[in-house]
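Student: this one's structure only:
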């Protein structure tokens, strides 16, 4: 159920895990970004950060590839609020530019870049605001990737699920609503040449991350609507604030493969058991979560 593992550079280079993973049919990857820094130009006191790690990135990529890595990932965090002031234009410009430079450098070194815009949901944003922010950020990223000549067929996108913030006081969106929001975001912002989409779990619980992934892939599995394209377009126009089921199914059917790239959402229970000394239980818990996530990636 696991096809790739993202390692820290130190783990890849010092523990020589790449051959072990490759023998088991698992592709090794490595985290390319380093520390964050307070972002100049963002609203005072906003807490927005930029991501570092571009210095000497090409040389590091060459070293990682020689050690057996075949892909990398770069996380770019974004804050979101209901007022619409976050993410700021400065944050979008800086982070999208950094992601594009990272992706271009990685491809030059023969590695597949995973582009990870991680939109925070600890604030007060509504689901619609989250949708709008995701579309704005992801669209800006792909505009920058085009400027830097990144081959989209040789990239993966690792987005967060659009959702209402933890401080949002309205009704909590259901997994079905999250799925509809996710399909809407991806259809509006991701070019069709992108090879695949691997969702991050962020601060979601195990159950939430699985439910959201399953709900999205159920839309994909349903297949496109049978109505002519003109009919679905007219339906979308008539119901522009609430995209209808037929339109969603058609949009979902056009998306690249949707699967998972979970950290805590895959390992939390296993790590708890491992720390407690229950090594066999940790292995069983990890295997169970991997199977659950794999089924969710198929809408099952």
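Tutor: Received, thanks. Keep in mind that what you see is a predicted model, and the values were worked out from it rather than measured. Numbers count the residues shown, from 1 in each chain.

Student: From here on, just use CA atoms for contacts and neighbour counts.
Tutor: Fine.

Student: tell me the contacts of the residue lying closest to residue 89 once chain neighbours are set aside?
Tutor: Nearest residue to residue 89 in three dimensions, chain neighbours excluded: residue 42, at 7.8 Å (Cα to Cα, 6 or more residues apart in numbering). Neighbouring residues of residue 42 by Cα atoms under 8 Å, 6 or more residues apart in numbering: 48, 88, 89, 90, 91.

Student: my read is residue 77 is in a strand, agree?
Tutor: Yes. Residue state for residue 77 (DSSP: H, G, I helix; E, B strand; the rest coil) corresponds to a strand.

Student: Return the residues in contact with the nearest residue to residue 31 once chain neighbours are set aside.
Tutor: Spatial nearest neighbour of residue 31, chain neighbours left out: residue 73 (5.1 Å); criterion: Cα to Cα, 6+ apart. Taking Cα under 8 Å, 6+ apart as the contact definition, residue 73 lies against 6, 29, 30, 31, 32, 33, 113, 114, 115, 116.

Student: Included below, for side-by-side comparison, is a second structure:
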């Protein structure tokens, strides 16, 4: 089992490729559609995902896996072709978001705990039968004047470990996502505060993973980058963010993990690409680093599509461009000049 899990993880970390996060909940995609004045309907959600998945050049050359929702895992394109078949034709591994969302943690700290463990073993069996090769569970760690608390870090780390071992039992690679969020209130924490919290979170997560018996060679990590809060006056350089992030990872992530796929965490498209490329220019890392982006891959494509099937080619070109740029970042060869020229 460990060998086959490792094989899936290695394929997801294929050189120059990354993971497309297309697992927006109905509420999240409703907000994104609202920004371009679109109603949140089943047909429009289907058309949008179809546009992305049928971006042949992007999917074949730059994407190794796609995180889906339950709806999308079983959905068909307008012509009746299952999305799973479209992904298989591009040699892309389908994944599935399995958590049920982050909910307020009891107490006054403004923290959240991710739920969804009840019935997860049975759901994972079904997802595996539908062809899901990997899964994702997101824990949200808030930074404010009183948070994160040790209780919240421990509770989220424990839930991540329980999720991960259930995934491996079902033959599914768990993508473990502990996200230290930078946009909570007041959102003015420093780069060093983020680094300290990220390190503490990762230390606790890997402690719980080991206690649960999770095979580290059969999982992937999806962490935040180390960044100051959104309302901080601190403006670190791209190189400072890259060095600080890699330093924290070196201290707390075992070399046995097959790879790290970053979330974009509210960065602009180009910021997420620039930081990833700078990290890949740092020598001596024991694991490959790539992307697992949602908004940072989809923003321009979503606006270009605008709910119209006739806009598919232009939207697919926009998506392919961002996927290509992030592929270069995963190789450490991206530059802003190249991005603008392309």
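Tutor: Cool, the structure landed. A quick note: this is a predicted structure, and the numbers were derived from the prediction, not measured.

Student: Got a TM-score for the two of them?
Tutor: For this chain pair, the superposition-based TM-score is 0.85 by TM-score structural alignment, normalised by the length of structure 1; 262 aligned residues with a Cα RMSD of 1.1 Å.

Student: circling back to that earlier point, need the max-distance pair from the contacts of residue 42 of structure 1.
Tutor: 48 and 89 (11.1 Å; Cα to Cα).

Student: which SS state does residue 94 of structure 2 fall under?
Tutor: Classification of residue 94 of structure 2 by three-state DSSP places it in strand.

Student: can you count the residues close to whichever residue in structure 1 pairs up with it?
Tutor: When structure 1 is aligned by TM-score structural alignment, the residue opposite residue 94 of structure 2 is residue 28. A count of neighbours around residue 28 of structure 1, defined by other Cα atoms under 10 Å, yields 25.

Student: before we move on, what about residue 83 of structure 2?
Tutor: Using other Cα under 10 Å, residue 83 of structure 2 has 22 other residues around it.

Student: if we can go back for a sec, now, the contacts of residue 42 of structure 1 that are in helices?
Tutor: When DSSP state H defines the helices, the subset of the contacts of residue 42 of structure 1 inside them is 89, 90, 91.

Student: average distance between stretch 207-215 of structure 1 and structure 2?
Tutor: When structure 2 is overlaid, stretch 207-215 of structure 1 sits 0.5 Å from its aligned residues on average, using mean Cα distance after the TM-score superposition for structure 1.

Student: Any idea how far that stretch is from the middle of the chain?
Tutor: The chain centroid and the centroid of stretch 207-215 of structure 1 are separated by 14 Å, computed with Cα atoms, centre = their mean, to the nearest Å.

Student: Over which residues of structure 2 does it lie when aligned?
Tutor: By TM-score structural alignment, stretch 207-215 of structure 1 lines up with residues 270-278 in structure 2.

Student: hmm, who's touching that stretch?
Tutor: So stretch 270-278 of structure 2 is contacted by 238-239, 241-242, 264, 289-291, 296, 325-326, 328-336 (Cα under 8 Å, 6+ apart).

Student: which residues touch the equivalent of residue 172 of structure 2 over in structure 1?
Tutor: Counting by TM-score structural alignment, residue 172 of structure 2 lines up with residue 111 in structure 1. Going by Cα under 8 Å, 6+ apart, residue 111 of structure 1 touches 61, 65, 69, 70, 71, 72.

Student: Can you give me the distance of the corresponding residue of structure 2 for the fifth one to residue 248 of structure 2?
Tutor: Taking TM-score structural alignment for the superposition, residue 71 of structure 1 sits opposite residue 134 in structure 2. As judged by Cα to Cα, to the nearest Å, residue 134 of structure 2 and residue 248 of structure 2 stand 25 Å apart.

Student: Likewise for residue 159 of structure 2?
Tutor: 22 Å.

Student: Which ones among the contacts of residue 111 of structure 1 map onto strands?
Tutor: Judged by DSSP state E, strands contain the following of the contacts of residue 111 of structure 1: 71, 72.
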